[in-house]
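[1] Model the structure of this input:
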Amino acid sequence: MYRIASAAGLAVAAAVLAPAAASAQMRVEALNLTLTATPAVATDYLFRGISQTRNRPAVQGTFEALHDSGFYVGAFVSNVSFLGTDARQEVDLLAGYRFEAIGLSWDIGAIYYSYPGYRRVAGTQEIDFIEGAVKASKIVGPVTLLGSAFVSPNYFGRSGTGVYAEGGADVALPLGLTASGRFGYQWIEREPRFGTPDYATWSASLSREVFAGATLAVGYYGTNISQNECSGGQKLCDDRVMVTLSRKF
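    So this is what the prediction gives:
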């Protein structure tokens, strides 16, 4: 394989499944822009339930410039490690538009996933790809309901059409805690080229600001992919606990 899942990690960025991290904001009034930076360190980098670092820690950053009109551009960066390739970093570029309609908050955009420094060799596939994304959310008391869909015309590793759908909720709890749950499903047109069959993924996490603006998130992540189905028997798709620490500054 070469990666059995793509990285967006915290991306569309930072992973749709990853718990929300603390962020630092700067306002540029002359341009009507809000600039946001979200640095984080984590015990793994999971994208749709699959490790992008071969079960090793990750250092990541998400950056965004949001205009008052609702249009935004951003980027996500992380270290990665895919067996059999020289890919060592991921840089994702994203752009989109946020707005309110029919009682929902919408986010419609696109993400370009790239791996600078990756050199394709004989027998391997190109790994850069593009996805379109539609996300919607609604706040009901202490609960935020979330839904999203992502479509790629040629998914990671040139595996054909890829479609991912996800739903979930974030719940504000006492003591400053936030509980999050997600369930998603990934469809892949050319499963052998991608490295796994179509699969389901899920997560449950708790997050809280713990000290000096730092937010700690602990989550349990899983898929229904067996080890034999996980890119030739790699332990990248197993259930696991992941810890993320981010800092507000």
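
[2] For the rest of this, base every contact and every neighbour count on C-alpha atoms.
    Noted.

[3] ok, now which ones touch the residue of the chain most remote from its centre?
    Distance from the centre of the chain peaks at residue 30, with 31.5 Å (C-alpha atoms, centre = their mean). Contacts for residue 30 (C-alpha atoms under 8 Å, 6 or more residues apart in numbering) come out as none.

[4] do you know how far it is from residue 95?
    21 Å (C-alpha to C-alpha, to the nearest Å).

[5] and if you look at residue 31?
    Going from residue 31 to residue 95 by C-alpha to C-alpha gives 17 Å.

[6] More neighbours: which of those two?
    For residue 31 versus residue 95, neighbours defined as other C-alpha atoms under 10 Å are more numerous around residue 95 (21 against 9).

[7] Mind telling me what element the closest residue to residue 177 other than its chain neighbours is part of?
    Computed as C-alpha to C-alpha, 6 or more residues apart in numbering, the closest residue to residue 177 that is not its neighbour in sequence is residue 208, at 4.9 Å. Following DSSP states H and E, one finds residue 208 within strand 199-211.

[8] now for the helix or strand following that strand, which elements pack on it?
    Remark: after strand 199-211, the chain's next helix or strand is strand 214-223, criterion DSSP H and E. In this structure, strand 214-223 packs against strand 199-211, strand 240-247, with contacts taken as 3 or more C-alpha pairs under 8 Å, 6 or more residues apart in numbering; DSSP states H and E.

[9] Dump those strands to CSV, plus mean neighbour count and distance to residue 222.
    Below are the helices and strands packed on strand 214-223 laid out as CSV (neighbours: other C-alpha atoms under 10 Å; distance: least, C-alpha to C-alpha, whole Å):
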stretch, mean neighbour count, distance to residue 222
strand 199-211, 19, 5
strand 240-247, 20, 7
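
[10] can I get those strands in a markdown table with distance to residue 38?
    As requested, the helices and strands packed on strand 214-223 are exported to a markdown table (distance: least, C-alpha to C-alpha, whole Å):
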| stretch | distance to residue 38 |
| --- | --- |
| strand 199-211 | 14 |
| strand 240-247 | 7 |
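
[11] Which of those strands sits closest to residue 164?
    strand 199-211 (9.6 Å; C-alpha to C-alpha).

[12] Would you mind pulling the contact partners of the closest one?
    17, 19-20, 48-49, 176-187, 215-225.

[13] The closest residue to residue 67 other than its chain neighbours: neighbour count?
    Excluding the flanking residues, the one nearest residue 67 by C-alpha to C-alpha, 6+ apart is residue 33, at 4.6 Å. When neighbours are counted by other C-alpha under 10 Å, residue 33 registers 19.

[14] cool, residue 138 as well?
    Neighbourhood size, residue 138 [other C-alpha under 10 Å]: 15.

[15] Kindly report the same for residue 87.
    For residue 87, the tally of surrounding residues (other C-alpha under 10 Å) stands at 21.

[16] measure the closest residue to it other than its chain neighbours to residue 80 for me?
    In this structure, residue 87 finds its nearest non-sequential neighbour in residue 118, 4.7 Å apart by C-alpha to C-alpha, 6+ apart. For residue 118, the distance to residue 80 (C-alpha to C-alpha) stands at 11 Å.

[17] for comparison, sequence B:
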Amino acid sequence: MKKVALLATALAMVSGSALAADMAYKAVKAPPPVAFDPWDVAFGSAITNDYVFRGITQSNHKPSVSAYFEPRYNVTKDVQLYVGVAGASISFANRAAAEIDAYGGIRATFGAFAFDVGAWGYLYPGGTCHYGAATDTAGVPLSNECQVNALLNGNVIKKDLDFFEVYGKVNYTFNDNFSLGGNVYYSPNFLNTGAEGTYASIVGKAIAPSAWFGASGIGMYVSGEFGRQWLGTSDSFYGVPAFPNGINYADYNTWNVGIGFTYKVFTLDFRYSDTNLSQGDCNAFTSDHTATFNGSFTPINPSGVGSKWCGAAGIVKLSADLTAMTNLK
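    Okay, here's the model as predicted:
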């Protein structure tokens, strides 16, 4: 009987302890869900010794400053809508001194894949038309602003170079240190020349392990891009005697490779850029007002004037990039 009583007492104690533990567990409230603020804003600025776009200088190989402002709306943690406006100082043959960009799109992440699709508009205010005749080479009358303003080297260029592109990008992140991606851009009227433009490229980036720099906060990466720009036929404004209705611009390859260092919101990037575009075909495409005669004759560049805007360039760029949610809390 004594043993039975002791067993009953022990079972009651175990049962009571289990019930107490269960009651205590049920009494703990779940933590409140983490607040999700869908809105964010990214913004930044940069200064560079040469603004190079797809292998071609936009600043006549001179320094350029730029800035951007980009509101974002996060539909979910993996889907983001964005719009933005950006500006940069340039030096174009039509005397436009600024590029103003307006863009928007959607970014989505699925596992290691990141996608980005959207549209980008390029505006170049302040331009002046340079032609030097009352009609173009096909005999089409030009506006008064184009009748007496030929460039000294014989090149011609429109006042309005505004255009837009649609684009798609994909990037695959293998790990914390390496990613690889591809980009495609298309414009029905590149630089308002009348020619279609398609640009495709492959990009890669390797980030140094954080252990390399310890607790200093400094980061380092190596990145590169190889791309090809396909261009169609211009309208008659840019025609030459052999092709009065327009010239078929030369397609070309472009590439760049560089090393960068990051610290907090700052990035210092050193880069080499080049193309395989000849000086003659470069002159025909850019209407470079600084180009000089050097015997660069091509079918679409019968003047023999050659431009160095598409050649090798060393680029140094210092930029700062912030987001309101991360840097301004």
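
[18] Drop the TM-score for these two in here.
    Aligned and superposed, the two chains score 0.81 in TM-score terms (TM-score structural alignment, normalised by the length of structure 1); 219 aligned residues with a C-alpha RMSD of 2.3 Å.

[19] just to revisit the earlier point, and the residue nearest to residue 87 of structure 1, what is it in contact with?
    With C-alpha under 8 Å, 6+ apart, residue 118 of structure 1 has these contacts: 85-88.

[20] helix or strand for whatever residue of structure 2 lines up with residue 185 of structure 1, which one?
    Aligned against structure 2 by TM-score structural alignment, residue 185 of structure 1 finds its counterpart in residue 228. Using DSSP H and E, residue 228 of structure 2 falls within strand 218-231.

[21] Counting by contacts, list what that strand packs against.
    Right, strand 218-231 of structure 2 is packed against strand 197-207, strand 252-263 by 3+ C-alpha pairs under 8 Å, 6+ apart.

[22] Let me know the angle separating that strand from strand 252-263.
    160 degrees (axes from the mean of the first three to the mean of the last three C-alpha atoms, to 10 degrees).

[23] Give me the contacts around strand 218-231 of structure 2.
    54, 195-208, 210, 213, 248-264.

[24] Now with 6 Å, please.
    Residues outside strand 218-231 of structure 2 that contact it (C-alpha atoms under 6 Å, 6 or more residues apart in numbering): 196-208, 249, 251-263.

[25] what comes up buried for it?
    For strand 218-231 of structure 2, burial by neighbour count (16 or more other C-alpha atoms under 10 Å) applies to 219-231.

[26] Also stretch 55-67 of structure 1?
    55, 57-67.

[27] Which of the residues you listed fall in strands?
    Under the assignment DSSP state E, the buried residues of stretch 55-67 of structure 1 contribute 58-67 to strands.

[28] now the strands: where do they sit in the stretch 101-250 of structure 2?
    For the stretch 101-250 of structure 2, strands defined by DSSP state E, counting those that start in this stretch occupy the ranges 113-123, 163-175, 178-187, 197-207, 218-231.

[29] quick check: stretch 128-135 of structure 1 aligns to which part of structure 2?
    Against structure 2, stretch 128-135 of structure 1 falls on residues 162-169 (TM-score structural alignment).

[30] still on that earlier bit, for the buried residues of stretch 55-67 of structure 1, which two are the farthest from each other?
    Farthest-apart pair in the buried residues of stretch 55-67 of structure 1 is 55 and 67; separation 36.7 Å (C-alpha to C-alpha).

[31] give me every residue that touches the aligned partner of residue 55 of structure 2 in structure 1.
    Taking TM-score structural alignment for the superposition, residue 55 of structure 2 sits opposite residue 49 in structure 1. Counting by C-alpha under 6 Å, 6+ apart, residue 49 of structure 1 touches 201, 222-223.

[32] export the residues you listed to CSV and tack on distance to residue 114 of structure 1?
    Below are those laid out as CSV (distance: C-alpha to C-alpha, whole Å):
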residue, distance to residue 114 of structure 1
201, 23
222, 25
223, 24
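
[33] Could you tell me how far whichever residue in structure 2 pairs up with residue 161 of structure 1 is located from residue 36 of structure 2?
    Aligned counterpart of residue 161 of structure 1 in structure 2: residue 196 (TM-score structural alignment). The spacing between residue 196 of structure 2 and residue 36 of structure 2, counted by C-alpha to C-alpha, is 43 Å.

[34] How about residue 265 of structure 2?
    23 Å.

[35] Surely residue 137 of structure 1 touches residue 145?
    Yes - Residue 137 of structure 1 is within contact range of residue 145, at 5.4 Å (criterion: C-alpha atoms under 6 Å).

[36] Structure 2: which residue goes with the residue nearest to residue 87 of structure 1?
    Checking TM-score structural alignment: residue 118 of structure 1 goes with residue 127.

[37] Could you check how far that match is from residue 207 of structure 2?
    With the distance defined as C-alpha to C-alpha, residue 127 of structure 2 ends up 41 Å from residue 207 of structure 2.

[38] what residue lies at the spatial centre of structure 2?
    Central residue of structure 2 (C-alpha atoms, centre = their mean): residue 53, at 9.2 Å.

[39] what number of residues lie near residue 93 of structure 1?
    Residues near residue 93 of structure 1, counting by other C-alpha under 10 Å, number 21.

[40] cool, residue 27 of structure 2 as well?
    9.

[41] and if you look at residue 248 of structure 2?
    If we define neighbours as other C-alpha under 10 Å, then residue 248 of structure 2 has 19 of them.

[42] quick one, what contacts it?
    Per C-alpha under 6 Å, 6+ apart, neighbours of residue 248 of structure 2: 232-233.

[43] For residue 191 of structure 2, see how far away it is.
    14 Å.

[44] Please apply the same query to residue 168 of structure 2.
    Residue 168 of structure 2 is 19 Å from residue 191 of structure 2, by C-alpha to C-alpha.

[45] One more: residue 201 of structure 2?
    In terms of C-alpha to C-alpha, residue 201 of structure 2 sits 19 Å off from residue 191 of structure 2.

[46] and what of residue 203 of structure 2?
    From residue 203 of structure 2 across to residue 191 of structure 2, the span is 24 Å (C-alpha to C-alpha).

[47] before we move on, what about residue 84 of structure 2?
    Distance of residue 84 of structure 2 to residue 191 of structure 2, given as C-alpha to C-alpha: 20 Å.

[48] Also residue 87 of structure 2?
    Distance from residue 87 of structure 2 to residue 191 of structure 2, by C-alpha to C-alpha: 17 Å.

[49] Next: residue 98 of structure 2.
    14 Å.

[50] what number of residues lie near residue 142 of structure 1?
    11.
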